[in-house]
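1. structure here, sequence nowhere to be found:
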């Protein structure tokens, strides 16, 4: 089933690189998978182009059936879970994969101490997919980054997450860094980095929207390259560019952290809102949703920007 999910993701994204981002796998690994899968199948599912992929004639027949099988499998798993939990209510919670590894274990421990008759089905998926599933009612509640513009989704701000600039510890720009005596954090005026090259994500990522907003706020127009999330850390570690790095990536991912210096943007830092989002179908929030809101708010409580 995992193989079929990979095929469907490539078809949806029309790009192996974008599908790899969505699936949180390395792009070379996904390319190798597809090569082997098509070789075993005996025909090509996708035609490769410089800017992406499209379905071949065989692919146009294969992918709809693969999609149907994935949907049938997911429905079967859902029904089996419900059958096995006949005495318990099941709710679904989602967040991104990096945030999930930090949030989910403690959330479950705290929630189950108060709600022994409810089961939380946790999902770690791409933010774009979270919003889609929330709007369709496939997920009950999710922790996401603002903004969420869908009218079918209600949101509550639960925390303000600082976004740092990350550079190699050997980068000469660190000579311009200063220390905030109140927080003991190193910070830099991003205008001092106007001539530096930045490594940014694709437009679909909310971190990219944040970086564009910061550039506009400070009136700078630096040069930049586009890279995948994991690749950006490697670029920064080797002094090949500057990256934007949310707090969760430092704590949860920690890629190349021994080679990177994290700098606040300005003396007081720059922040983005974290939201708990849920369907607007609730006239009154159920007690268990209120419990999740309270628990996550307590776990993430931090000073406002």
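-> Thanks, I have the structure now. Because the structure is predicted, anything quoted here is derived from the model rather than measured. Numbering: from 1, shown residues only.

2. please make it C-alpha for all contacts and neighbour counts, starting now.
-> OK.

3. what is the strand ranked longest in the chain packed up against?
-> Looking across the chain with DSSP state E, the single longest strand is strand 153-168. Under the contact criterion of 3 or more C-alpha pairs under 8 Å, 6 or more residues apart in numbering; DSSP states H and E, the helices and strands touching strand 153-168 comprise helix 229-237, strand 243-246, helix 247-248, strand 260-265, strand 270-279, helix 287-300.

4. dropping in the other structure now:
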């Protein structure tokens, strides 16, 4: 008997053969499986025909496995065990009793958001394993495209997009100027009820020492675009990868810096030590806080639950102005 081309089996057929072997007869197996004996006999015949081998031999004491049958049942036991384990694992993942989450986040956001998110998430889901990639936004874009992470909490430039990545934008975060409380720059600002802080004309900053982050970081990209649009060549005095360091130094009077308004709530500057100033909205000095996912990817239930925790933390910690 030759095996039929394209022969295949499913878990039901594996269970049929396994039960017949255990019971020693088709009739006993049919009763145990709650199916009609003729139906089970026909199923066994189809299985043997598809395999091109007899699985059972008739003996005075009942059906006995042939050599092919013994191999089939041994394999069936392993396959059914693996399938059962898979169903149990999927059930655990669906109930969030276990699982894995791989996500990315920018370093500064990690510093402020992870302490708000991870302790509570771990208390509720202690068996979910978490892997975190801390990189800048450009590097996180590449990690998403390579499917190294499921999602990223990051910033992007206003209007920036990608056909490979979906950005779920929470809000537009305007940039503000930070100077020391007694800085002469602050005295040049004017009060405007349309802005959260006194409004400063960016031309007043042209010759002042600028403290900023290095070229390539997205904060710097926003600044470079603004300065290019206004024809200002900034007087860069100091660069640091950590914007909170830059902001703290600006509050000490070394110079001025420009960065996200949301970071003013996260800074370690002492009350009354710094003055924050708004820039005109026409400059479009801003970026967007977003959660990014690969456009053709999918999120597990564990991923989505972690995202919910991030959304709550962003709402309570960052306290942004919502998008119009």
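-> Okay, I see it. Remember, predicted model here, so these are calculated numbers, not experimental data.

5. distance check, the residue nearest in space to the middle of the first structure against residue 103 of the first structure.
-> When the first structure is reduced to its mean C-alpha position, the nearest residue by C-alpha atoms, centre = their mean turns out to be residue 96, at 4.1 Å. Residue 96 of the first structure sits at a distance of 10 Å from residue 103 of the first structure (criterion: C-alpha to C-alpha, to the nearest Å).

6. quick revisit: okay, buried residues for the longest strand of the first structure please.
-> Along strand 153-168 of the first structure, these residues count as buried under the neighbour rule (16 or more other C-alpha atoms under 10 Å): 153-155, 157-168.

7. element containing residue 199 of the first structure?
-> Assigning secondary structure by DSSP states H and E places residue 199 of the first structure in strand 198-200.

8. any idea how far that strand is from the chain center?
-> Relative to its chain's centre, strand 198-200 of the first structure lies at 17 Å (C-alpha atoms, centre = their mean, to the nearest Å).

9. and residue 105 of the second structure? What does it align with in the first structure?
-> In the first structure, the residue matched to residue 105 of the second structure (TM-score structural alignment) is residue 95.

10. who are the neighbours in contact with the aligned residue in the second structure for residue 180 of the first structure?
-> With TM-score structural alignment defining the correspondence, residue 180 of the first structure maps onto residue 192 in the second structure. Residue 192 of the second structure is in contact with 198-199, counting by C-alpha atoms under 8 Å, 6 or more residues apart in numbering.

11. quick check, residue 192 of the second structure in a strand?
-> No. Residue state for residue 192 of the second structure (DSSP: H, G, I helix; E, B strand; the rest coil) corresponds to coil; a strand is not indicated.

12. and it, how far from residue 128 of the second structure?
-> Shown here: residue 192 of the second structure relative to residue 128 of the second structure, a distance of 49 Å by C-alpha to C-alpha.

13. which residues touch stretch 166-173 of the second structure?
-> Applying C-alpha under 8 Å, 6+ apart, the set of residues contacting stretch 166-173 of the second structure is 158, 161, 260-262, 286-295, 320-323.

14. correction: the previous question concerned stretch 183-190 of the first structure.
-> When contacts are defined by C-alpha under 8 Å, 6+ apart, stretch 183-190 of the first structure is touched by residues 176-180, 218, 262-267, 269.

15. again, only this time at 7 Å
-> Counting contacts by C-alpha atoms under 7 Å, 6 or more residues apart in numbering, the residues outside stretch 183-190 of the first structure that touch it are 176-180, 263-267.

16. and stretch 91-111 of the first structure, by the same measure?
-> Applying C-alpha under 7 Å, 6+ apart, the set of residues contacting stretch 91-111 of the first structure is 119-127, 130, 139-144, 248-249, 252-253, 295-296.
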